[in-house]
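> mind folding the following:
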Amino acid sequence: MRDIYAIGDLQGCQTSFEQLLARLPQDADLWLAGDLVNRGPRSLDTLRQVIALGDRVTAVLGNHDLHLLAVAAGVRQAHGSDTLDDILNAPDRDALIDWVRHRPLAHFAHGHLMVHAGVLPQWDAAQVVTLARDVEQQLRGPAWKVFLSRMFGNQPDRWHDDLSDEDRQRLTINALTRMRFCTADGRIDFKIKEGANAATDELKPWFDTPGRRTAGVTVAFGHWSALGLVMRDNLLALDTGCVWGGQLTAVKLAISPAARELIQVDCPQIRDPFAFADDKTSNKVKKTREADDAPKAAKAAKSEKAEKAVKTVKVDRVGKVAARKLGKIRKVEKTGTSAKARKVEKRERAEKGAKRKGN
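Next up is the predicted model:
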């Protein structure tokens, strides 16, 4: 079996992808965790390069990939932060869109399950694949545009066995491509986007929910750049924020976690991670930054005060030294003047004495 490397979100960062590929075996299989495009500067080039890699690549769909399909289908408006125009205006646009909509939503092989975001705790690996195949069939069918027009929304946000087809498909998409936090009974939270430390008593990172039925397989996923790299025996979080100036990550998959290989390349910052945050998140980040900066500001103020004090002492010292020098000069001048006066006086007395003798 050829080596398999699981790779985190590309998001149109083709240069970083090329650098990472240069460090991987040329015959290795590549599992891509979705979000191939968008927000990065070269979405079209990235997509074409992935397609050119042929059968070496298995790429699951991410939320940005589905967004591309929906915009191309005319059922969703483009966002101001999108970098999809080069794909949408490409001469081979239709072929590119067809390739994307034929990608899987989940991939399971060799004891590893890959999805873009996460899986609900009630699902085992076989059920994840079954639910994903149902959505994939719709995306690959002739009515894919109509299907996508009904697939965006936050409801239902909880798993039930008796959901309607449309609700089940929408929940499947949301779980596999958008989820970060959920409750133990499978209710998805769509608001919290911070890291795992934002968990509450009720809401946990999906992979930390008690009784998760996919705990027996290794799940590899991306989507959650605020989480960063996580490598556990049964978990690989691979989105390390390439587009935000982090790294692009690849992990060699292995039956034994000890046999894994981690490869990362540093990425230039293309986007500000706080530019897309909502007001609540921005304020929270601002307060955190202010709290972090407070000690630095106090230290800087203290340092500035100390520096001013040192300058004052230096000035005082310089002033005293200058005063002493000036005093010496004046003393010398005064001494010199007195000596000269005494010399003149002595000469005058001598002249007067000489005159008296002459008389």
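> CA atoms for contacts and neighbours, from now on please.
OK.
> quickly find the element holding residue 293.
Using DSSP states H and E, residue 293 maps to helix 279-358.
> ok, residue 163 next?
Residue 163 belongs to no helix or strand, assigned by DSSP H and E.
> got it, and residue 147?
helix 144-149.
> can you spell out which helices and strands pack onto whatever helix or strand comes next after that helix?
The element immediately downstream of helix 144-149 (helix or strand, assigned by DSSP H and E) is helix 165-178. Where contact means 3 or more C-alpha pairs under 8 Å, 6 or more residues apart in numbering; DSSP states H and E, helix 165-178 is packed against helix 125-140.
> second input sequence below; structure requested for side-by-side comparison:
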Amino acid sequence: MTDYVVGDLQGCLDPLHKLLDRVQFEPTTDRLIATGDLINRGPQSLETLRFCMGLGSAFKTVLGNHDLHLLAIAHGIRKPTPKDTLDDILSASDRDELINWLQQQPLLLSIDQYTIVHAGIPPNWTMSTARTLAAEVEQVLKSDQALSYFQGMYGDQPNSWSGELSGQGRWRLITNYLTRMRYCTASGQLELQAKTAPQQKGEDLPAKFSPWFSHPARQTVDDKIIFGHWAALEGKYLGENLFPLDTGYVWGGAMRLMNLSTGGYTEQRP
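Alright, predicted model coming up:
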């Protein structure tokens, strides 16, 4: 069996099919794993979700911020924005099945020597802490507290971790770290507005804020982390244990597939 990890699909199914054909993916023996954001912005959100769910045990994903946004809309907490491409899912005959399936997906996956997460892991958390806190939110999503979770999911505060946090604020911050984070301080204080690449972060972002993965004392520096979310990084090399897979297909870049057995990349461009 070969495990393949793909970056953010964002409703772009045709290039995924081309990638899987190129590596001769066979769902009876291989497995496809996604870094989250299966849907939204692209033209085939419904078809993408159906395809991924239809792979059964040959597919795994972590939840991304766009996936959680869809769930919040489906639960009546938010309205779609003009940029969203989710109407086909929300009006589909199998909507409930798709939404229920998506809501069961984790925020963090451990596959052999790799950890897969949508955005990243803050520098002040160990991998053990990240797994524990991700599992905490995953249990909330599967419980009768899920509606409360979605009601409190949106927002940028609190922006610094404390074990004393509880309820919606605690869940929100864990979620923001794992699904929205780009810049933070060494102590994990989040800055969630800047989306540009590090060399373009701008003079308005204080020097104490750096990419989450760049802090020298990061607790997970020896862990192999696969992540998506930050298309502006363009998949460039960040260090031997970091594997950025969101190369921005929906914005005109490539779609990147990683073979976990070899560490090699296959890319599909528009």
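> wasn't residue 29 of structure 2 part of a strand?
No: counting by DSSP: H, G, I helix; E, B strand; the rest coil, one finds residue 29 of structure 2 to be coil, located in no strand.
> same for the helix holding residue 293 of structure 1, what does it pack against?
Against helix 279-358 of structure 1 (3+ C-alpha pairs under 8 Å, 6+ apart) you get no helix or strand.
> ok, now which ones touch residue 245 of structure 2?
Taking C-alpha atoms under 8 Å, 6 or more residues apart in numbering, we find residue 245 of structure 2 in contact with 6, 7, 8, 35, 226, 227, 228, 235, 255, 256, 257, 258.
> can you tell me which of those residues are in strands?
Judged by DSSP state E, the subset of those located in strands is 6, 226, 227, 255, 256, 257, 258.
> re the thing from before, now render the contacts of residue 245 of structure 2 as JSON lines, adding neighbour count and distance to residue 267 of structure 2.
Shown next, in JSON lines, are the contacts of residue 245 of structure 2 (neighbours: other C-alpha atoms under 10 Å; distance: C-alpha to C-alpha, whole Å):
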{"residue": "6", "neighbour count": "27", "distance to residue 267 of structure 2": "10"}
{"residue": "7", "neighbour count": "30", "distance to residue 267 of structure 2": "10"}
{"residue": "8", "neighbour count": "29", "distance to residue 267 of structure 2": "13"}
{"residue": "35", "neighbour count": "30", "distance to residue 267 of structure 2": "15"}
{"residue": "226", "neighbour count": "25", "distance to residue 267 of structure 2": "16"}
{"residue": "227", "neighbour count": "27", "distance to residue 267 of structure 2": "16"}
{"residue": "228", "neighbour count": "28", "distance to residue 267 of structure 2": "14"}
{"residue": "235", "neighbour count": "20", "distance to residue 267 of structure 2": "11"}
{"residue": "255", "neighbour count": "26", "distance to residue 267 of structure 2": "5"}
{"residue": "256", "neighbour count": "25", "distance to residue 267 of structure 2": "5"}
{"residue": "257", "neighbour count": "25", "distance to residue 267 of structure 2": "6"}
{"residue": "258", "neighbour count": "22", "distance to residue 267 of structure 2": "9"}
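> can you name the two of those residues that are farthest apart?
226 and 255 (14.6 Å; C-alpha to C-alpha).
> tell me the SS of residue 19 of structure 2?
Assignment for residue 19 of structure 2 (three-state DSSP): helix.
> state the distance from the closest residue to it other than its chain neighbours to residue 146 of structure 2.
Nearest non-adjacent residue to residue 19 of structure 2, counting by C-alpha to C-alpha, 6 or more residues apart in numbering: residue 268, 6.2 Å away. As judged by C-alpha to C-alpha, to the nearest Å, residue 268 of structure 2 and residue 146 of structure 2 stand 37 Å apart.
> cool, residue 195 of structure 2 as well?
28 Å.
> just the helices in structure 2 please.
Remark: helices assigned in structure 2 by DSSP state H are 13-22, 45-54, 65-74, 87-90, 95-103, 127-141, 146-151, 167-179.
> pick the most buried one from those.
helix 167-179 (a mean of 23; mean count of other C-alpha atoms under 10 Å).
> out of the helices of structure 2, which is closest to residue 251 of structure 2?
The closest of those to residue 251 of structure 2 is helix 13-22. By C-alpha to C-alpha, the value is 13.1 Å.
> mean deviation of the closest one from structure 1?
Compared with structure 1 after fitting, helix 13-22 of structure 2 deviates on average by 1.0 Å (mean C-alpha distance after the TM-score superposition for structure 1).
> distance between that helix and the chain's centre?
20 Å (C-alpha atoms, centre = their mean, to the nearest Å).
> now stretch 314-329 of structure 1
58 Å.
> now do the buried residues in that stretch.
For stretch 314-329 of structure 1, the buried set under the neighbour-count rule, 16 or more other C-alpha atoms under 10 Å, is empty.
> contact partners of stretch 253-266 of structure 2?
So stretch 253-266 of structure 2 is in contact with 2-9, 15-16, 19, 234, 245-249, 267-270, going by C-alpha under 8 Å, 6+ apart.
> distance between the ends of that stretch?
First residue to last in stretch 253-266 of structure 2 (C-alpha to C-alpha) measures 13 Å.
> try stretch 112-132 of structure 2
For stretch 112-132 of structure 2, the end-to-end distance is 18 Å (C-alpha to C-alpha).
> corresponding residues in structure 1 for it?
Stretch 112-132 of structure 2 corresponds to residues 110-130 in structure 1, going by TM-score structural alignment.
> likewise for stretch 185-196 of structure 2?
Under TM-score structural alignment, the match for stretch 185-196 of structure 2 is residues 183-194.
> mind checking what residue 251 of structure 2 lines up with in structure 1?
Residue correspondence to structure 1 (TM-score structural alignment): residue 251 of structure 2 is matched to residue 244.
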